[in-house]
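**Q** need coordinates for the below:
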Amino acid sequence: MQSRLPEYALSLTLLSMCCAQQAYAGGLMLYEIGTDNAGLANAGAAARAQGPSTIASNPAGMSYLKGTQITGGLQVLYGDLTFDRDSGSNVSGSGSGNGLDPIPGGSFFISHELDDHWSVGFGTYGDFGLAFNYDNDWSGRYFAQNGSIAGLSLVPSVAYRFNDQWSVGAGVKAMYGMLQAQTAIDRSPFGFADRGDGQFKYEDTDWGYGANVGVIYAPGAGTRIGLAYTSQIDLNFEDRLNVKGNGPALDRLNGLNTDLSMQVPQTLTLSLFQALDQQWALLASVNWQDWSEFGDVGVQVDTSAVGAQSTTIDAHYKDTWQLALGAQYQATAQLLWNVGLAYDSSAVSDSDRTVTVPMAESWRIATGATYAVDKDTDVNVSWAMVWLGDMPVDQSKSISGNRISGQFDNAWIQAVTGNMTWRF
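**A** This is a model prediction of the structure:
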């Protein structure tokens, strides 16, 4: 990377640029991917084995599915992510506006029982990412204007059932990563000149590969314990900065080759499904995500009249945990009701939060219903509310001194999901 750039001070941060098809789930990993799992807040995900979407949560669950089954789902995410600046901000501009536009998504799964022991399947879904779209002239424009990162996963899978108690499964996870970001450049740092903003764009795609593996143990009728693991996936983005604006420094920045590597974190989920009687079942999950690895990567470029320095950023991310509890109620022969409640810890402390990745601890409440149209067709509708609350941010550039200070007030995200399952 070029290390000396004359002229005035500017700062560019490419740190886990943010994303498409996604909600905040302990970080950038999603539980809402267009399936009935959304209505349970992820409770029991690795143990339920109630449809082919188990490929995403625990491939061992395919061994409980008879014949050929297909699930197709759609969803939309929407919410409120509005930043309220305080007196600590020193950049003029408007408010951020609602940085979260409605985001559509979907998924597709198919499973097939080969014999009494073997099952195979395939799933495609988006379970990683984030998206923001602030007003272009807002006071935090030198840190972020809009951006997205999305990961679309393609997962061929296989499961083997040893007996009535033990099943295992594995899938190869190919993720297509898409990264895009747009940020303003301050062409008048310190107020020394009266110049309009410049702007840069960064965009690239990459493939990364990993695995999903899982096991389900059924110690007795109506009880299943599931353990599922997803491996780390490396995404390596590389693009030449597309800079708009006049001036020697911006001219030299334009086309600057910039590498940004991300590690989609490994995860571990332990789940319980316990049927109490013919109508009621209780579900629970504990989930761990290895965000401390993701947070060690980022690029920052600071320039001044005497030179420039590029550094790798430590975002100080930390691992996250989720605890989810849920219940299912078979109201009638055709109607199954789901409900769930979950808590996710935050991957960042208040002092390390940025307007680029505004995550925080969150509470999730969810519900949904599955209706059996006939013995071979189910329809599910689910809803989830993710409450992030107030998220303070105090972010500064070390050379130019640009600062954005304030908080996201009462931030929330909702997901509405619909899907159908066919059995053959």
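**Q** contacts and neighbour counts: CA atoms only from here.
**A** Will do.
**Q** need the longest helix for the protein.
**A** helix 248-253 (DSSP state H).
**Q** which secondary structure state is assigned to Asp164?
**A** The local conformation at Asp164, judged by DSSP: H, G, I helix; E, B strand; the rest coil, is coil.
**Q** my read: it touches Ala218, true?
**A** Yes. Using CA atoms under 8 Å, Asp164 is in contact with Ala218, at 7.1 Å.
**Q** the two: which is more packed in?
**A** Ala218 (18 against 12; other CA atoms under 10 Å).
**Q** ok but that one is inside a strand, no?
**A** Yes. Counting by three-state DSSP, one finds Ala218 located in a strand.
**Q** list the contacts of it.
**A** For Ala218, the contact set (CA atoms under 8 Å, 6 or more residues apart in numbering) comprises 164-166, 224-225.
**Q** what subset of those is buried?
**A** Buried residues within the contacts of Ala218, counting neighbours by 16 or more other CA atoms under 10 Å: 166, 224-225.
**Q** which residues in the stretch 251-400 of the chain form strands?
**A** Per DSSP state E, counting those that start in this stretch, the stretch 251-400 of the chain carries strands over the ranges 257-264, 267-275, 280-289, 299-304, 307-312, 320-330, 335-344, 362-374, 377-396.
**Q** of those, which approaches Asp101 most closely?
**A** Closest of the strands of the stretch 251-400 of the chain to Asp101 is strand 377-396, at 15.4 Å (criterion: CA to CA).
**Q** that closest one to strand 362-374, inter-axis angle?
**A** Strand 377-396 runs at 160 degrees relative to strand 362-374, counting by axes from the mean of the first three to the mean of the last three CA atoms, to 10 degrees.
**Q** name the helices or strands packed onto strand 377-396?
**A** strand 362-374, strand 403-423 (3 or more CA pairs under 8 Å, 6 or more residues apart in numbering; DSSP states H and E).
**Q** thinking again about what came up before, tell me how far the longest helix of the chain is from the chain's mean position?
**A** From the chain centre to the centre of helix 248-253 is a distance of 34 Å (CA atoms, centre = their mean, to the nearest Å).
**Q** which other helices and strands contact that helix?
**A** For helix 248-253, the elements it packs on are strand 242-244, judged by 3+ CA pairs under 8 Å, 6+ apart.
**Q** how far off centre is the strand it packs on?
**A** Between the centre of strand 242-244 and the centre of its chain there are 28 Å (CA atoms, centre = their mean).
**Q** what of stretch 174-191?
**A** Worked out by CA atoms, centre = their mean, stretch 174-191 lies 19 Å from the chain centre.
**Q** for that stretch, list every residue counted as buried.
**A** Here stretch 174-191 shows 174-189 as buried, counting by 16+ other CA under 10 Å.
**Q** now the second one, please; I'll put the structures next to each other:
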Amino acid sequence: MSQQKYKKLLRSTVASVALVGAVASVSTTSAEAGGFALREQSAIGQGASFAGIAAGGGLSSMFWNPATLTQVGGISTESVASFVIPRTDVNLTSGSFGTADPGDVGLDALVPASYMGAQLTDDLFVGLSVNAPYGMATKARNPSGSSFHAATSKIFTMDAKVNIAYRINDAFSVGVGVGAMYTDVRMTAAQPGVLAQELKGDDWAPTLSAGITITPRKGTTIGIGYRHETKFNLAGTQYLNTAAPLPAATFTAPITANLTLPTSVTVGLRQEISDRFAFLAGFEYTRWSELKDPIPINGSPAGTSLHFGYKDGWYASVGGEYKHNENLTLRGGLGWEKSPIPDNHRNLRLPDADRLWASLGASYNVSDKFSVDVGYSHLFIKDDVKVSGAIGGGAISYAGTADSAADIVSVAMRYKWKPDPLFANDDPIDRKY
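**A** So this is what the prediction gives:
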């Protein structure tokens, strides 16, 4: 390759890695929802493909709808651990640096979530939630025909919220959550013998959610949850080392980028058919088009911008819950998710595609205070989807296909510390003057 082409490669790849860092600054693991969102926030929800989760089910429902806090009396905690086991085999069909396959780029990961709820009075509730709502982690075999574009992508996020909910009457409850999300990202790309680079960056941003539950009659609950867009001003540093035939150099530069994570609305229905069986349904709409296109990367040596081209995504699910006895509850569900990423914008870092969720789960009351929840989902992801990437205006590129699937196992422990409201049945204060 000529010296001129190598210089173009250098400038374009530097910009590409900077852009990837800006895009991916949002969580701890492989994305297992549309785009790079994470839905693994509840073992109860996992067991039913998250059907009806915005209408309630446990403390973890507050992630989607803080108004569901009013359904859990007393003082309780819920801790969730979800194990994501993806398989994403990428096979290259063409590439400027050959067609050596990146291999299985998906990384196994643990997604934790924690919740606390306290009933202050008969109708006033407060809660705390800690989640990782977005995420992406991929690692390609190096060297490969695409390593110039992406090698490793690892992101961490934590969203902590204080939630307040109020039961207006037997029919209506409302809630709001206010908090902050922290993001940290590390991205690398490399072309053996030519260049290696790394990007690190982080930021804090405020987060907001709100919701309502409606109980028009006994046995029917409708929940509507809203998660507001989150705006980050990512700040980071780009490191670059070059080798022959490029001039040997070590380069460091600060970069910034404005990134908006999307608004989402979730609707859930929980309908009791009998004393033992409940029908569950849900719908989630995410405005991925809020990711501005293009996003300029300030400080990028090439002065380039990132083009997402994302469309709005949605997810629909149905399920059921069966109360086998006083201690054991069984559940299952199916879900369909429309990916927001079109073919011409799908690349190695996030080979996302339409998927079918199939889930089973159970809850068991070990005692009056302690319960255990488990949920399992298998994701049937559309096969042979196109992936591609390019730098230098397309002068250097790769193309291929991705075959993906995933298994998710969620386990949760719930404990009721106090069955009554915190300020219930208190003796009046007797003041003496």
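**Q** so how far is stretch 18-28 of the second structure off the chain centroid?
**A** Its chain's C-alpha centre and that of stretch 18-28 of the second structure lie 13 Å apart, by CA atoms, centre = their mean.
**Q** picking that back up, so which of the buried ones among the contacts of Ala218 of the first structure is the closest to Leu282 of the first structure?
**A** Relative to Leu282 of the first structure, and with distances defined as CA to CA, the nearest of those is Arg224, at 10.9 Å.
**Q** can you tell me the closest non-neighbouring residue to that closest one?
**A** Ala218 (4.5 Å; CA to CA, 6 or more residues apart in numbering).
**Q** report the longest helix in the second structure, please.
**A** The second structure, longest helix under DSSP H: helix 3-24.
**Q** average gap between the helix or strand that it is followed by and the first structure?
**A** Remark: after helix 3-24 of the second structure, the chain's next helix or strand is helix 43-46, criterion DSSP states H and E. When the first structure is overlaid, helix 43-46 of the second structure sits 1.7 Å from its aligned residues on average, using mean CA distance after the TM-score superposition for the first structure.
**Q** now do the buried residues in helix 43-46 of the second structure.
**A** Buried, per 16+ other CA under 10 Å, within helix 43-46 of the second structure: 43-46.
**Q** adding distance to Pro294 of the second structure, write those residues out as TSV.
**A** TSV is the format used below for the buried residues of helix 43-46 of the second structure (distance: CA to CA, whole Å):
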residue	distance to Pro294 of the second structure
Ala43	37
Ile44	38
Gly45	35
Gln46	35
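**Q** out of these, which one sits closest to Phe63 of the second structure?
**A** Distances from Phe63 of the second structure to the buried residues of helix 43-46 of the second structure, taken by CA to CA, are shortest for Gly45, at 10.9 Å.
**Q** which ones are touching that closest one?
**A** By CA under 8 Å, 6+ apart, the residues touching Gly45 of the second structure are 51, 53, 57, 61, 375.
**Q** what lies in contact with the longest helix of the second structure?
**A** Residues from elsewhere that reach helix 3-24 of the second structure (CA under 8 Å, 6+ apart): 135-136, 148-150, 153, 155, 185-189, 195, 197-201, 234, 238, 240, 245-246, 255-259, 297, 300-306, 391-392, 396.
**Q** could you give the angle of that helix to strand 249-261?
**A** Using the same axes, to 10 degrees: helix 3-24 of the second structure against strand 249-261 is 40 degrees.
**Q** now do helix 3-24 of the second structure: distance to the chain's middle.
**A** Centroid displacement of helix 3-24 of the second structure relative to its chain, using CA atoms, centre = their mean, is 27 Å.
**Q** surely Ala205 of the second structure touches Ala180?
**A** Yes. Look at Ala205 of the second structure against Ala180 with CA under 8 Å: they come within range, at 5.5 Å.
**Q** so what corresponds to Thr35 of the first structure in the second structure?
**A** The alignment partner of Thr35 of the first structure in the second structure, by TM-score structural alignment, is Ala43.
**Q** list the contacts of its match.
**A** 80-82, 361, 373-375, 410-412.
**Q** before we move on, back to that, I'd like the helices and strands packed on strand 377-396 of the first structure laid out as a markdown table, including distance to Gly88 of the first structure and mean neighbour count.
**A** Shown next, in a markdown table, are these (distance: least, CA to CA, whole Å; neighbours: other CA atoms under 10 Å):
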| stretch | distance to Gly88 of the first structure | mean neighbour count |
| --- | --- | --- |
| strand 362-374 | 26 | 20 |
| strand 403-423 | 5 | 21 |
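**Q** please convert these to a markdown table, extending it with distance to Met62 of the first structure.
**A** Formatted as a markdown table, these follow (distance: least, CA to CA, whole Å):
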| stretch | distance to Met62 of the first structure |
| --- | --- |
| strand 362-374 | 19 |
| strand 403-423 | 13 |
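**Q** what span of the second structure is stretch 365-380 of the first structure aligned with?
**A** Taking TM-score structural alignment, stretch 365-380 of the first structure hits residues 358-373 over in the second structure.
**Q** gap between the matching stretch and the chain center?
**A** Worked out by CA atoms, centre = their mean, stretch 358-373 of the second structure lies 24 Å from the chain centre.
**Q** span of that stretch from start to end?
**A** 17 Å (CA to CA, to the nearest Å).
**Q** what range in the first structure matches stretch 316-327 of the second structure?
**A** Stretch 316-327 of the second structure corresponds to residues 323-334 of the first structure when matched by TM-score structural alignment.
**Q** in that stretch, what counts as buried?
**A** Result for stretch 323-334 of the first structure [16+ other CA under 10 Å]: buried residues 323-330.
**Q** also stretch 198-206 of the first structure?
**A** 198-205.
**Q** what's the answer for stretch 280-287 of the first structure, then?
**A** The neighbour-count check on stretch 280-287 of the first structure (16+ other CA under 10 Å) flags 281-287 as buried.
**Q** and which of the residues you listed is nearest to Gly95 of the first structure?
**A** Of those, the one sitting nearest to Gly95 of the first structure (CA to CA) turns out to be Asn287, at 36.0 Å.
**Q** quick check: the aligned residue for that closest one in the second structure?
**A** When the second structure is aligned by TM-score structural alignment, Asn287 of the first structure is paired with Glu284.
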